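1. kindly return the folded structure for what I paste below:
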Amino acid sequence: MFLNSIKQFSTIVQNHVNVNHILSQSVKSIQVRNYAARKGTRDRKAKKKVKAEVVKVGFVPHNQRNKLKLLAQREPLKFDDSWKRNPTDDVYVAKYYKWVVYPFAEAVKCHQETHSPEMYNKPNANLHVTIELNMQGEKKTRFVDNFTSVVKVPYNFDHGEERTIVVFSKNPDEQNEAITAGATLSGGSDLIKQIQNGDVSLQDFQYCIAHPNILPELVQLRGLMKKKFPNPKMGTLDVNLGKVVDKFLNGVKYQAVKDDYEKEFGCIKTVIGSLDMDIKHLEENFSVLINDVNSMKPRRPGTFIDRCILWSPPSQEVLKVDHAVFLKELNSKGSQNVFEKQEDYDKEEEEEKGERVAL
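-> Now for the predicted structure:
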């Protein structure tokens, strides 16, 4: 029995030696690669490890962070209710139907009633108008730039603004005519020298008007005047100084501003008179205003003025009026002049930017 045990032990030892020999031989046969994996393999592994990319936004001031969120969620400014139905009676939910379009005279009467002594008791309140514009240019990728103008209306009113005007002319009679019309200051060569010496500042005047007879001497002040330099296209260079002064002193001043985000939407807000004026006088002022605005229309099909709204504080009532009946069709020559006027304005903007860079 002792011999059998010795034989079993020797068998186990022999098997163990054989196993170690086999393992040593297999280890020697393992291949080791020292070069990188193929590009496709690396790409597949990289795609498995892709994480959600965090888009970094530049610094936003704390008082504008909520504003950016609101702008992304706001409703479009351009109003279109052409797809809605017309109201069938006098009582209806306004948001489900088209906005009622009033004749101009009827809209003014509605505001006069709300401002009567029995209600707001402000019969001489100003009548405001909001003009919404389609600022789309001749090309879809271009838009009409912001523009400012003053239009002479047939019936003057108290606009509540203090406008200062300086007039240049060689003729003393023309200087007196400008002062009589309401100019703040008028003069000739002596006035130009006073401005050059610093005795008179052009910053004290909103408008600079001149007669063509003094234009060669006035060129010396072009660098100081910049945009205020008299220009026939802007109406500040004319032989009839009294008429021009009256226009810039009593006319309706307006500015068309396009939205920073919806560039095809532009808006004008101005005053055309007071509610105690005759309705026909207000109507003529309105007609002159919208025709002057429409003269800035680019050469493209479609309308430039989308909507006109009349309103008068403190009342919150706003009434849409039919402006199309007052528009006069522009001939091809007129529209070309308007386009050239816009190009000249753009050139002046570029020149001014060049001057700023040079400084």
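2. please count neighbours and contacts with C-alpha atoms only from this point.
-> Noted.
3. quick one: Gln73 and Cys267, what's the gap?
-> Going from Gln73 to Cys267 by Cα to Cα, to the nearest Å gives 21 Å.
4. neighbour count: the two, which is higher?
-> Just comparing Gln73 and Cys267: by other Cα atoms under 10 Å the higher neighbour count belongs to Cys267, 21 against 9.
5. could you name the helices and strands sitting against the helix or strand encompassing the more buried one?
-> In this structure, Cys267 sits in strand 265-274 according to DSSP states H and E. Applying 3 or more Cα pairs under 8 Å, 6 or more residues apart in numbering; DSSP states H and E, we find strand 265-274 packed against strand 126-134, strand 252-258, helix 279-294.
6. which parts of the longest one are buried?
-> The neighbour-count check on helix 279-294 (16 or more other Cα atoms under 10 Å) flags 279, 281-283, 285-294 as buried.
7. tally of neighbours for the residue lying closest to Asn171 once chain neighbours are set aside?
-> Counting by Cα to Cα, 6 or more residues apart in numbering, Asn171 lies nearest to Gly188, which is 7.7 Å off, once chain neighbours are set aside. Applying other Cα under 10 Å, we find 20 residues neighbouring Gly188.
8. please give the structure of this sequence too, so both can be compared:
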Amino acid sequence: MAAPMVKPVFCTSRSILQGLCGFCSRHAIASRSENVLSKYKTSALQLSKYMSTNRLLKQYSKGDDAESLEEFAADLDVKEKPKKYKAWTPADDVYMIKDYPPKETTFKDAMKRLRTQASWSYVPDREYKDRHIDVTLYLDLNVGEKKLPAFSNLWTPPHHFWKTNKVICIAEGDGAKLAEEAGADLVVGQEQFPEIIEGEITISDFDYCVADQNMVRHLAALKKYLREKFPTAKKGSAGKDVGPLVTKFKHVKKYRVLEKFDRISNCIIGNLGLSDEQIEDNLKFLITDVCTHKPLSAGPLITKLAICGYRLDSYKINLNDYIQQEEQKETIVDTRSELEKIEDELRQLRAS
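-> I've put the predicted structure just below:
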């Protein structure tokens, strides 16, 4: 048996306004709303593109005459509802933050809010006493018609925080002594290579592996077992001075660009045990390091910045305080190049 045909029901703006007439004053607004309907012919689906139904009902209910409705209808053409959000601003003082686009704030204001949220009584102190603070950097990888490949890098924050990394060092003789004094978790030589190959020493227990430059030529047998932790001079994990090398990798952090989303997500820059000034110094150092991967002449690399605490709200930070520094560096370089050109021209004139 064939299913019965169901006629589609279309809800037009006329039906919305007629429903509002009963909500406010049916016969008072109905006669005055005809001019608006004839001037702004739009459907309920188009109206819902700009704001939620409840907001639409409240806004129309405030209209006393046709002129106020015309002004509101004219505003619809200008203010389009943001994607993935209900509206630009909430209708009252009780709302969900996730339903509206975030507003930019300063770093100090964001940290003040995060510290306030972390001190609320219903947050368990044992588990989240010293929360980490992380940032998400939204990037513009376009350089003309080309696009920068996804990159990753190691950076050492000026102010250390949280736990230190576990480092295994491959060195012998004086280099082994320097590595132990610098705080290496384990120092191995050629005699311990069979233990690594047989699995008695598990490389996955360590975050990084560094090596003395004199030992690099003996590491070919361990390349299969060290994998991405294989120390090389290009990565900066192999060098002559083993002591500073171990100290560096004890506190080093890593960031990586997500190629699919063009952003660096959840890069930890500190914890609540640090002061706001120390966390901001770490943030500035990170931004400076990230911006080196794109020339200044191609435009800013970072377009948005959001800061968040572990299981706390996220806040959008104003980038002007950090991007201006890069612009000033560019102007300084330009002025220097101009001065050099002027000096060259003067020398040529004197010579002639």
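9. what does the TM-score come to for these two?
-> The TM-score (TM-score structural alignment, normalised by the length of structure 2) is 0.56; 237 aligned residues with a Cα RMSD of 3.8 Å.
10. what about Asp125 of structure 2, distance to Ser38 of structure 2?
-> Asp125 of structure 2 sits at a distance of 62 Å from Ser38 of structure 2 (criterion: Cα to Cα).
11. quick one: which of these two has more around it?
-> Neighbours were counted for Asp125 of structure 2 and for Ser38 using other Cα under 10 Å; Asp125 has more, 13 against 10.
12. from Ile269 of structure 2, how far out is that one?
-> The gap separating Asp125 of structure 2 from Ile269 of structure 2 is 21 Å, by Cα to Cα.
13. who touches the most centrally placed residue in structure 2 in this structure?
-> The centroid of structure 2 falls nearest to Thr136 when counting by Cα atoms, centre = their mean (1.7 Å). By Cα atoms under 8 Å, 6 or more residues apart in numbering, the residues touching Thr136 of structure 2 are Arg263, Ile264, Ser265, Asn266, Cys267, Leu305, Ala306, Ile307.
14. ditto for Leu71 of structure 1
-> Shown in contact with Leu71 of structure 1 (Cα under 8 Å, 6+ apart): no residues.
15. now it, what's its secondary structure?
-> helix (DSSP: H, G, I helix; E, B strand; the rest coil).
16. follow-up on the earlier one: so which of the buried residues of helix 279-294 of structure 1 comes closest to Pro154 of structure 1?
-> The closest of the buried residues of helix 279-294 of structure 1 to Pro154 of structure 1 turns out to be Asn285 (Cα to Cα; 6.3 Å).
17. and that closest one? What does it align with in structure 2?
-> In structure 2, the residue matched to Asn285 of structure 1 (TM-score structural alignment) is Asn282.
18. any idea how far that match is from Phe161 of structure 2?
-> 10 Å.
19. what touches both of the two?
-> Gly270.
20. picking that back up, let me have the contacts of Thr136 of structure 2 in CSV, extended by distance to Gln59 of structure 2.
-> Listed next are these as CSV, based on distance: Cα to Cα, whole Å:
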residue, distance to Gln59 of structure 2
Arg263, 38
Ile264, 40
Ser265, 39
Asn266, 40
Cys267, 42
Leu305, 34
Ala306, 32
Ile307, 34
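21. most neighbours, which of those residues?
-> For the contacts of Thr136 of structure 2, neighbours tallied by other Cα under 10 Å; top is Ile307, 24 neighbours.
22. dump the residue contacts of that residue.
-> By Cα under 8 Å, 6+ apart, the residues touching Ile307 of structure 2 are Ala110, Ile133, Asp134, Val135, Thr136, Ser314, Tyr315, Lys316, Ile317.
23. any chance of those residues in a markdown table, plus distance to Ala171 of structure 2?
-> Shown next, in a markdown table, are these (distance: Cα to Cα, whole Å):
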| residue | distance to Ala171 of structure 2 |
| --- | --- |
| Ala110 | 46 |
| Ile133 | 36 |
| Asp134 | 35 |
| Val135 | 36 |
| Thr136 | 38 |
| Ser314 | 44 |
| Tyr315 | 46 |
| Lys316 | 46 |
| Ile317 | 45 |
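24. how do those look in structure 1, which are kept?
-> Compared against structure 1 with both residues aligned by TM-score structural alignment, their matches' Cα atoms under 8 Å, those retain Ala110, Ile133, Asp134, Val135, Thr136, Ser314, Tyr315, Lys316, Ile317.
25. corresponding residue for the fifth one in structure 1?
-> Under the alignment (TM-score structural alignment), Thr136 of structure 2 pairs with Thr130 of structure 1.
26. state the distance from that match to Phe339 of structure 1.
-> For Thr130 of structure 1, the distance to Phe339 of structure 1 - Cα to Cα - is 24 Å.
27. my read: Glu70 of structure 2 touches Val36, true?
-> Yes. The criterion here is Cα atoms under 8 Å, and Glu70 of structure 2 meets it with Val36 at 6.0 Å.
28. doesn't Val150 of structure 1 lie inside a strand?
-> Yes. Judged by three-state DSSP, Val150 of structure 1 forms part of a strand.
29. what lies in contact with stretch 179-191 of structure 2?
-> Residues outside stretch 179-191 of structure 2 that contact it (Cα under 8 Å, 6+ apart): 166-172, 176, 218, 242-244, 246-247.
30. which of the residues you listed ranks first by neighbour count?
-> Counting neighbours by other Cα under 10 Å, the top entry in the contacts of stretch 179-191 of structure 2 is Val246, with 30 neighbours.
31. quickly note the distance from the aligned partner of that one in structure 1 to Asn337 of structure 1.
-> Taking TM-score structural alignment, Val246 of structure 2 has Val245 as its aligned residue in structure 1. Val245 of structure 1 is 23 Å from Asn337 of structure 1, where distance means Cα to Cα.
32. right, I'll call it a day here.
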